[in-house]
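Asks: coords please:
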Amino acid sequence: MLVEAISEPGGAVATEVIDPRTTYRLQPLLHDLVSTVLAPTTALGGPDGQIRPAGVQGLFHADSRALSQVKLEVDGREPEAVGYAPDGPGGARFVSLLRWLGDRRPDPTLRIDRIRRVTPGGMSEQVEIASTASTAVHATVTLELSCDFAPIEVVKSGGDTVPAPAENTGPGELSWESDRIRVTVTGEDCKAEPGDTARLRWQVTLPPGGRIVLRWNAVIDDPEAVVVAPAHAVEWSRPRVVSADHRLTRLLEQSLDDLRSLRLAEASAPGDTFLGAGVPWYLTLFGRDSIWAARMLLPLGTELAASTLRVLARRQGTRVDRESGEAPGKIMHELRRHEFALEGHDLRLPAAYYGTIDATPLWISLLHDAWRWGLPEEEVAALLPNLEAALGWLGEHFDSGSGFVEYMDTSAHGLANQGWKDSGDAVRFRDGHQAEPPIALVEVQGYAYQAARDGAALLEAFGRPGAARWRDHADTLAERFRAHFWVDGPQGRFPALALDRDKRPVDALTSNIGHLLGTGLLSDEESAVVAALLASPAMADGFGLRTMSSQEGGFSPLSYHCGSIWAHDTAIVIAGLARAGFGAQAGALAEGLLAAGESFDYRLPELFAGDARGAVGRPVPYPAACRPQAWSAAAAVAIVHAAVGLHPDVPAGRVLLRPLAGTPLGEVSVRGLRVAGEEVDIEVDRDGTVSVTGLSAGISIEIVGNG
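Replies: Presented below is the predicted three-dimensional model:
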């Protein structure tokens, strides 16, 4: 077998693996690229500011690439990069030098600041060239531009693309057009040169100590995009956090910027916002991801949760379709403008795909949690028919032969695994071999138990029938779970990852069991067992929680789901540990994420390698991870929430406070959380003493210690 790798400065190209029997391409890497985002538009390029015709670099809109090259040159040479910095949502600044121009001395005398601004449907740059030279400088500045209109799935699979020719459509203006998208680039005071590789050209003269500013912008017209920018301002508060650990404040600030940049709406309903899953592969509606991100942001207000619930309710399943996985009452997984098919792979997903086993119970619990945080009753009531439909879907799965909620791809070209660990090799036994479907995942049983009880609470509160039925279902599920999921392992008894097609426990120790904490499925004693296992070195001696124990046969620190660390997964477990009273374990995992955030310039990626801290010193990037990514950014809010331990039940008129005490976070002050629309401030001392102001009159407070 031969392996050919083609690379260019600043970006990797897909690797081609050549075999006498088959040829396929690998997903391009992006860990060393800079993303500038204001959804649904993203610029991905090198840290030097260049966007080269390589790999996944480009200017993307929705799920298509609008420009595949944006390369700046001066006198035919690329500037020498010295640094870059993010500049808020949609902004970045890149600094370079022109050392071959100006005075011949050690210090550079020509500097370029390339200030990039991405907006929904476009991008602009301001190129500032400043001279401290003692003589005038004359130069030719060019911007090389290419466009291939490549769909994101072609880019993701490393497929071949063909540049489209540009036309000169006006002074300083170039345009590219496909059957559905038009891209127009305009430069100020420049010459436009069309072609497959088009150019904008400026002739510049800088007097001694002079400065000049060049400007250009791109506009994308894409009327068939299914996602657009929301029609109104950001839905959530921006809390002000002061912490003894300054990493928490910096992580939250960057994360809130990233969350703002990932806001999306459907083209058909721009008034309802949701969070796109991640850049670049998943900048669209994803049921599970959008739900979890909205759930983590509930301490900042209920508006995002409400709109996410409505968006998904409008697309709730109404029929049985084996190709898409749709079923009555089911919440969808993924939305695209057309079929999503990876070149060289069997995967082929319809534009509206329902292949998820957990989005439906998570939708139910998001509605319940938003109600508890103070979502107005009329908004909850409007979604009760969808709640009943979702419970109906859940009930059919409860009544399946196994007695558990399970999945199996019925299309033969959909996702083989349909939980949050949805890679094809994610469900493995302790010895490393893969489980065969249908699969009943451990965390999904926890979600289903919680959804049944949450649904019962909502039905009862709003005078709808069926509450007793769903509590009985939950009780039955709990009994079955204890009888079938608990297995013996090297560290004692623990819940298995899943049950396979033969109803055998898949006996690997994984992070999935941490999602059971807080669902109510575990007893106090069982929660203590799970907490101890999650805090063991095999799971937690990296920068967060490993997806799989390092002692398992399938473990690999750079696998997608079998040993890597996911920020959102760790944050969910932190929240569960804190809520269950395991403050020390929650604090240790939180410190790991803060250390990872510092290493990644406070923009947590989708995932990173699960190496031990003692082995690597800093987290190793997963090279194809999304960044920014919604639920990774939301993890910062989850850490703040766990630190203050605010758990409201607005309909019942009470709030539970269970702050973390004695953790590496130290003292924490948070101003600007929201409960029932009111701004709430909380302060937690190092010893866990807590004070809260701003709660509405009539809400009682109960304070509980946290170990």
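
Asks: Only C-alpha atoms from now on, for both contacts and neighbour counts.
Replies: Will do.

Asks: where's residue 141 relative to residue 133, distance?
Replies: 18 Å (Cα to Cα, to the nearest Å).

Asks: Repeat that for residue 364.
Replies: 65 Å.

Asks: of the two, who's got more company?
Replies: Each of residue 364 and residue 133 has its neighbours counted (other Cα atoms under 10 Å); residue 364 has more, 28 against 20.

Asks: Which of the helices or strands spans the more buried one?
Replies: Taking DSSP states H and E as the definition, residue 364 sits inside helix 359-373.

Asks: Just after that helix, pick out the following helix or strand.
Replies: helix 377-382.

Asks: Contacts for the helix or strand following that following helix, please.
Replies: With elements assigned by DSSP H and E, the helix or strand that comes after helix 377-382 is helix 384-398. Residues from elsewhere that reach helix 384-398 (Cα atoms under 8 Å, 6 or more residues apart in numbering): 313, 316, 327-331, 360-361, 364, 403-406, 448, 452, 455, 459, 473, 477.

Asks: and this one, so I can compare the two:
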Amino acid sequence: MAGNTVRILDGNTFVVSEDTGDIEATPSEPTGLFSIDTRFLSRWVLTINGERLNSLSYDDLQYFEARFFLVPGLATHYIDAKLSVIRERAVGGSFRETLTILNHDEKAVDLEIRMEAGSDFADLFQVKDEILNKKGEIYSDAERDRLRLGYRRGNFKRETVISATVPARYDREGFAWNVHLEPNEQWDTAIEVQTVAIGPGGRDLRMGLRAHGTERLVLQRDLEEWMTRAPKVNSEHPELASTYRRSLIDLAALRFSPLSLGGQTLPAAGLPWFMTMFGRDSILTCLQVLPFAPALSETTLRILGGLQGTRFDDFRDEDPGRILHEMRYGETAAFEEQPHSPYYGSVDATPLFVVLLDEYEKWSGDVALVEELEQECRAALKWIDDYADLVGNGYIWYERRNTDTGLENQCWKDSWDSISYADGKLPPFPRATCEVQGYAYDAKMRAARLAREFWNDPAYADRLEREAATLKERFNRDWWVADGEYYALGLDPDGRQCDVLSSNIGHLLWSGIVDEERAAKIAEHLVGPRLFSGWGVRTLAEGEVRYNPIGYHNGTIWPFDNSFIAWGLRRYGFADEAATIANGILDAARYFDGRLPEAFGGYHRELTKFPVEYPTACSPQAWSTGAPLLLIRTMLGLEPHEGHLSVDPRLPVGMGRIEVLDIPGRWGKVDAFARGRLDLHSLAA
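Replies: Now for the predicted structure:
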């Protein structure tokens, strides 16, 4: 994305524009009005008397609205303007823009105000891949009181319907007004852009979304209620409270309502490419934010359970019991040019589903949901044992069955070159990665608790615990890289280790699969110079053949990854190491105005003095938004324990006092307080 782009969003709908408010989509610029994986506006250009406008400033007022202050002419030729132009826009179920023109001249003016409007109705996959190959018919109809842009391909139909409160002249390329303004007179109009998505049976898929309204007051009230329900964080650390607030607001923006599911929301993965349901991303985000926004977990579990795999489908990489990876609603999914309807090609979402259910119950005491999802949990565990073990040695493996459009790497590091041997070569398929084995271990241990306490099946609980113990013993034998004293990133089908040092070993601490006598060495690696940059833990250690500080999964720093690593370090008693990681990530957040991106460069902190953003990182992104919240939990040592909330704080040096008020859970609402040690070096200086 280029600089000076403005993004506003509200779950299912988002707009990316220039800093003038104009939209001129190109193959390399994913600007436009997007909803349900379709670009509904690819051109939206305002002119006055045929002249483009120059931006004086713009304000991102809230995540769902923005305001642009403009004048005619180019910035390089600016002379005291006689006109001011204000564009205010908001997104909700649709897109609304208010246009205001003010005449500052001492004489009257006559203006032609024109908005050029058009849509290529590109599928988001086509925009992402920079390949626009439309197989249907694009049309444009200028009616008396509106402009209708449309696309049809069989029974797949998308329309953009544009109207205004002040009557306009509509043509196929846009609409215009002829306006006479006296001195100091003001003119304004509101432009409404409705999006229509016709599915099978002729029903508009977006009707349920419109029920939420597009009025600013409705959206503002929803945000205020969201913020009021969340715990309050106060801190002497200058940026912690503002980073927390930014995270809560972004999390509100990323709430996604799956179509036809009654307005329930779960976290979408991120803007601009992943504003949809993702199994892994939604689950991990829910785990991060449980102490602060627990309701997201209930919805996520129920929706993912309802869409759990039920059959063998090679095109979608579906198996019985498997939790979906990604759900899409665009043209390429509708015509099976992509398998995302839904697509099941991830190996971690299924054990993580069980992990989230157990963690949610510990916090909420929601026994009813545990009982409701018993069969889904059993099916997920059966998938681990019966369908995920492609080699027959008790581990979870992956190999795509859809070789055309399925994902090659189905772990969270899903880029093509993320799994390698120490010599840099890529292993054959099927592959297994270490962190997923930890998730499987954790899922079985947690499901044993659920079976014993809620499902009245102690024999099943005993069996799961035996299987988990066997997995742990076998894992610590097969995955340990003796000459480096860490766990391999992966195994190939012959059992050969992908013997690189990676951040994945931190997830093993979180899951509990690491033998106690090896934990100290893992902690040492995680905060050692090869993995820890000063800002955070790199995805791949410096010195590995494929290490690249701006390689997507081969050396960058992912805030979400670091938050779970810190949580794992706390689990094994390495509080100072966890605090070191938390401090680095929270320090980085202030360079991004509190909004941590998907990833940033793995350069040494001493080299860059500031974190270098990865060029195509999603922002906001759900599990980066959740990272500060999990780090706050980790620093304060917040853990549900026998129906109560235990607090065991270990803050970084110099963090100062932190208080988290009204933490919700089965205990009602409680407060937690902590004070960090003084930075004596800083005081002396």
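
Asks: Please state their TM-score.
Replies: Once superposed, the chains reach a TM-score of 0.88 (TM-score structural alignment, normalised by the length of the second structure), with 649 aligned residues with a Cα RMSD of 2.9 Å.

Asks: Just the buried subset of the contacts of helix 384-398 of the first structure, please.
Replies: Neighbour-count burial (16 or more other Cα atoms under 10 Å) applied to the contacts of helix 384-398 of the first structure gives 313, 316, 327, 329-331, 360-361, 364, 404-406, 448, 452, 455, 459, 473, 477.

Asks: Work out for me the element the aligned residue in the second structure for residue 471 of the first structure sits within.
Replies: The equivalent of residue 471 of the first structure in the second structure is residue 465 (alignment by TM-score structural alignment). Per DSSP H and E, residue 465 of the second structure falls inside helix 458-478.

Asks: now do residue 616 of the second structure
Replies: Assigned by DSSP H and E, residue 616 of the second structure belongs to no helix or strand.

Asks: Quick check: closest non-adjacent residue to the residue mapped onto it from the first structure.
Replies: The alignment partner of residue 616 of the second structure in the first structure, by TM-score structural alignment, is residue 624. Excluding its sequence neighbours, the residue lying closest to residue 624 of the first structure (Cα to Cα, 6 or more residues apart in numbering) is residue 29, at 4.9 Å.

Asks: thinking that neighbour is in contact with residue 627, fair?
Replies: No - applying Cα atoms under 8 Å, one finds residue 29 of the first structure not in contact with residue 627, separated by 12.0 Å.

Asks: more crowded one of these two?
Replies: For residue 29 of the first structure and residue 627, the more surrounded residue by other Cα under 10 Å is residue 627, and the numbers stand at 26 against 21.

Asks: looking at it, that one is touching residue 276, isn't it?
Replies: No - counting by Cα under 8 Å, residue 276 is not a contact partner of residue 627 of the first structure; they are 11.8 Å apart.

Asks: circling back to that earlier point, so where is the helix holding residue 364 of the first structure in the second structure?
Replies: Mapped onto the second structure using TM-score structural alignment, helix 359-373 of the first structure spans residues 349-363.

Asks: swap in stretch 302-319 of the first structure?
Replies: Taking TM-score structural alignment as the measure, the second structure aligns residues 294-311 with stretch 302-319 of the first structure.

Asks: Counterpart of residue 62 of the first structure over in the second structure?
Replies: Using TM-score structural alignment, residue 62 of the first structure lines up with residue 36 in the second structure.

Asks: same thing with residue 53 of the first structure?
Replies: Counting by TM-score structural alignment, residue 53 of the first structure lines up with residue 25 in the second structure.

Asks: what's the answer for residue 576 of the first structure, then?
Replies: Here residue 576 of the first structure is matched to residue 568 in the second structure, going by TM-score structural alignment.

Asks: go on, residue 554 of the first structure?
Replies: Counting by TM-score structural alignment, the partner of residue 554 of the first structure is residue 546.

Asks: residues contacting that match?
Replies: Taking Cα under 8 Å, 6+ apart, we find residue 546 of the second structure in contact with 424, 554.

Asks: which SS class is it?
Replies: coil (DSSP: H, G, I helix; E, B strand; the rest coil).

Asks: do the same with residue 17 of the second structure
Replies: On the three-state scheme (three-state DSSP), residue 17 of the second structure is labelled strand.

Asks: With residue 441 of the second structure instead?
Replies: Secondary structure, three-state DSSP: residue 441 of the second structure is helix.

Asks: To what extent is it buried, counted in neighbours?
Replies: Other residues within reach of residue 441 of the second structure by the criterion other Cα under 10 Å amount to 27.

Asks: what sits against it?
Replies: By Cα under 8 Å, 6+ apart, residue 441 of the second structure lies in contact with 468, 471, 472, 511, 512, 513.

Asks: go again using 6 Å as the cut-off
Replies: By Cα atoms under 6 Å, 6 or more residues apart in numbering, the contact set of residue 441 of the second structure is residue 468.

Asks: so what corresponds to it in the first structure?
Replies: In the first structure, residue 441 of the second structure lands on residue 449 (TM-score structural alignment).

Asks: Please apply the same query to residue 7 of the second structure.
Replies: Under TM-score structural alignment, residue 7 of the second structure pairs with residue 35 in the first structure.

Asks: My guess is its match contacts residue 44. True?
Replies: Yes - contact criterion Cα atoms under 6 Å: residue 35 of the first structure and residue 44 qualify, at 4.6 Å.

Asks: The top strand by length along the second structure vs the first structure - mean distance after superposition?
Replies: Criterion DSSP state E: the longest strand present in the second structure is strand 186-198. Following the fit onto the first structure, the mean deviation recorded for strand 186-198 of the second structure is 2.0 Å by mean Cα distance after the TM-score superposition for the first structure.

Asks: Which strands and helices lie in contact with that strand?
Replies: strand 95-103, strand 156-164 (3 or more Cα pairs under 6 Å, 6 or more residues apart in numbering; DSSP states H and E).

Asks: just so I know, which of those strands lies nearest residue 248 of the second structure?
Replies: strand 95-103 (23.2 Å; Cα to Cα).
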